[in-house]
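Colleague: Just a sequence and a predicted model for now, questions to come.
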Amino acid sequence: MEAFLVSTGIVALGEMGDKTQLLAIVLAAAFRKPLPIIGGIFVATLVNHAAAGAVGGWVASALGPDVLRWVIGVSFLLMAGWMLIPDKIDEDESQTRSRLGVFGTTVVSFFLAEMGDKTQIATVALAARYADVVPVVLGTTLGMMIANVPAVFLGEKIASKVSMTLVHGIAAFIFGVLGVLTLLNVGKLF
């Protein structure tokens, strides 16, 4: 349960102001069809994070526990720093339109935008940190949906009322705490 809750919370916070959240807003404005966009976000995220979770599980099994602890701890600390750097959506991603329709365009756009993104890297690190990959992938996917579904429906109204600097600061703090606790070999967070 800890893996699921931590993964959900970290990704929900980490996704605020992220380029994929900005992409959700752009897709919502361009297509004005929230349900296929939400479905596309869900499918793309689940596939992307399942692959990232598998990589994290492999990393955990391939490295010894001491090396793994240092790799994960340092990864979380690097993620804390990365969270403090705001994302901007690439122009190419915002212009994506194809014969795939709203759902297909969303799946392809979101999947590609997630490649190497903070939340994908966080999923790899979380899957390596926790023994069971499934709760991590389900948690990170839920975290993405928590952040992106309101973005699809409310778009820029949310962005103008919430301080992204504060949200990123909180997420950076959480990643920092996880990094330190991992390096200190603290087994349970709660």
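Modeller: That came in fine, so what should we check first?

Colleague: For the rest of this, base every contact and every neighbour count on C-alpha atoms.
Modeller: OK.

Colleague: Where do the strands of the chain begin and end?
Modeller: Assigned by DSSP state E, the strands in the chain number zero.

Colleague: which ones are touching the most centrally placed residue in the chain?
Modeller: Most central residue of the chain, judged by C-alpha distance to the mean C-alpha position with CA atoms, centre = their mean, is Thr119 at 2.5 Å. Taking CA atoms under 8 Å, 6 or more residues apart in numbering, we find Thr119 in contact with Val11, Gly14, Glu15, Thr140.

Colleague: One more to weigh against that first structure:
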Amino acid sequence: MIATILLSFGVLFLAELGDKSQLMALTFALRYRWWVVLSGIAVASVAVNLIAVAVGHFLGAALPTNLIALITAVILLGVGVWTLREVHSPEAETEQPRHAVAPNSGRALFVVISAFLLAELGDRTMFATIALASQHGWFGVWLGSVVGMVAAGGLAIAIGITVGKHIPERAIALGSGLLFLYIGAATLLSTFEMGRVAEMGLAAVAPLAAGLILWLLRRRDNRVDPAPSLTEQH
């Protein structure tokens, strides 16, 4: 049992390193409180790994992976657009103390759980769990897989917290919004099976285009509402 748990932990932890799920964890950690993100990852990990070990290869082959990827991409792109919309809003011009207005924890938890659950269904880590469950005890594989997935997410959250301490709130919102767009675009492109390198390269177009639009809007706003001169201030 212990050997199975350690094996499953190692396989899932290594499979998650550098995966889009870990990048999602880091991105969410920049936006929401760490315990909300970690709780969402834990719930999603429990559910998706239970599905993998319980139903095995039959459900794995039957999963509509392209449809799931499409839904996930729409959710992530929507979150990215909404985040960037908040960055450009007039209220965002005034820098507020960090976490002065914390996002609704219930809504944030639902977003994290939904995004991770959809992202992991049909992902390579799920099929790794299925393969392990076909050769080892299901409970040991399930427990090790859950702990490995949560540990990888926790590592990404720790990085996000460390980075976030040294970055202004507005910059965090901007960066997380662009990252959401990137992950969403990469997930959407994965349905075309064009190769991982091509997916990651083309996905960069989405955040670059969004950044350009925000820059143009910023320039336009500065021209419409120029800063008051010293004479006007007195």
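Modeller: Everything's here; your move. Being a predicted model, the structure only gives us computed values, none of them experimental.

Colleague: What value does the TM-score take for this pair?
Modeller: TM-score of the superposed chains, computed with TM-score structural alignment, normalised by the length of the first structure, equals 0.59; 127 aligned residues with a CA RMSD of 2.8 Å.

Colleague: measure the residue nearest to the centre of the first structure to Gln95 of the first structure for me?
Modeller: Note on Thr119 of the first structure: its distance to Gln95 of the first structure, by CA to CA, to the nearest Å, is 22 Å.

Colleague: What of Met145 of the first structure?
Modeller: Separation of Met145 of the first structure from Gln95 of the first structure (CA to CA): 22 Å.

Colleague: Compare those two (neighbour count), which wins?
Modeller: Neighbours were counted for Met145 of the first structure and for Gln95 using other CA atoms under 10 Å; Met145 has more, 22 against 13.

Colleague: Show me what that one lines up with in the second structure.
Modeller: Alignment note: Met145 of the first structure maps to Val150 in the second structure; criterion TM-score structural alignment.

Colleague: Hmm, its match is touching Val43, no?
Modeller: No. Between Val150 of the second structure and Val43 there is no contact under CA atoms under 8 Å: 9.4 Å.

Colleague: how about Thr187 of the second structure, what does it touch?
Modeller: Per CA under 8 Å, 6+ apart, neighbours of Thr187 of the second structure: Ala69, Leu70, Thr72, Ala73.

Colleague: ok, now with 7 Å
Modeller: Ala69, Ala73 (CA atoms under 7 Å, 6 or more residues apart in numbering).

Colleague: what about the second structure, which of the contacts of Thr119 of the first structure hold up?
Modeller: Among the contacts of Thr119 of the first structure, the ones still in contact in the second structure (both residues aligned by TM-score structural alignment, their matches' CA atoms under 8 Å) are Val11, Gly14, Glu15.

Colleague: Now neighbour count and distance to Leu77 of the first structure too, for the residues you listed, in TSV please.
Modeller: Converted to TSV, these look like this (neighbours: other CA atoms under 10 Å; distance: CA to CA, whole Å):
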residue	neighbour count	distance to Leu77 of the first structure
Val11	25	15
Gly14	29	14
Glu15	27	17
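
Colleague: Mind checking which of those residues land in helices?
Modeller: Among these, the residues falling in helices (DSSP state H) are Val11, Gly14, Glu15.

Colleague: which residues in the second structure form helices?
Modeller: Counting by DSSP H, the helices of the second structure are 2-16, 20-31, 34-55, 57-62, 65-88, 105-120, 124-133, 138-164, 169-189, 196-203, 205-224, 230-233.

Colleague: Quick check: buried residues in the last one?
Modeller: Read that as helix 230-233 of the second structure. By neighbour count with 16 or more other CA atoms under 10 Å, helix 230-233 of the second structure contains no buried residues.

Colleague: do the same with the first one
Modeller: For helix 2-16 of the second structure, the buried set under the neighbour-count rule, 16+ other CA under 10 Å, comprises Thr4, Ile5, Leu6, Leu7, Ser8, Phe9, Gly10, Val11, Leu12, Phe13, Ala15, Glu16.

Colleague: re earlier: of the kept ones among the contacts of Thr119 of the first structure, closest to Tyr130 of the first structure?
Modeller: Val11 (15.2 Å; CA to CA).

Colleague: residues in contact with the residue lying closest to that closest one once chain neighbours are set aside?
Modeller: The shortest distance from Val11 of the first structure to any non-neighbouring residue, by CA to CA, 6 or more residues apart in numbering, is to Gly143 (4.9 Å). Gly143 of the first structure makes contact with Thr8, Gly9, Val11, Ala12, according to CA under 7 Å, 6+ apart.
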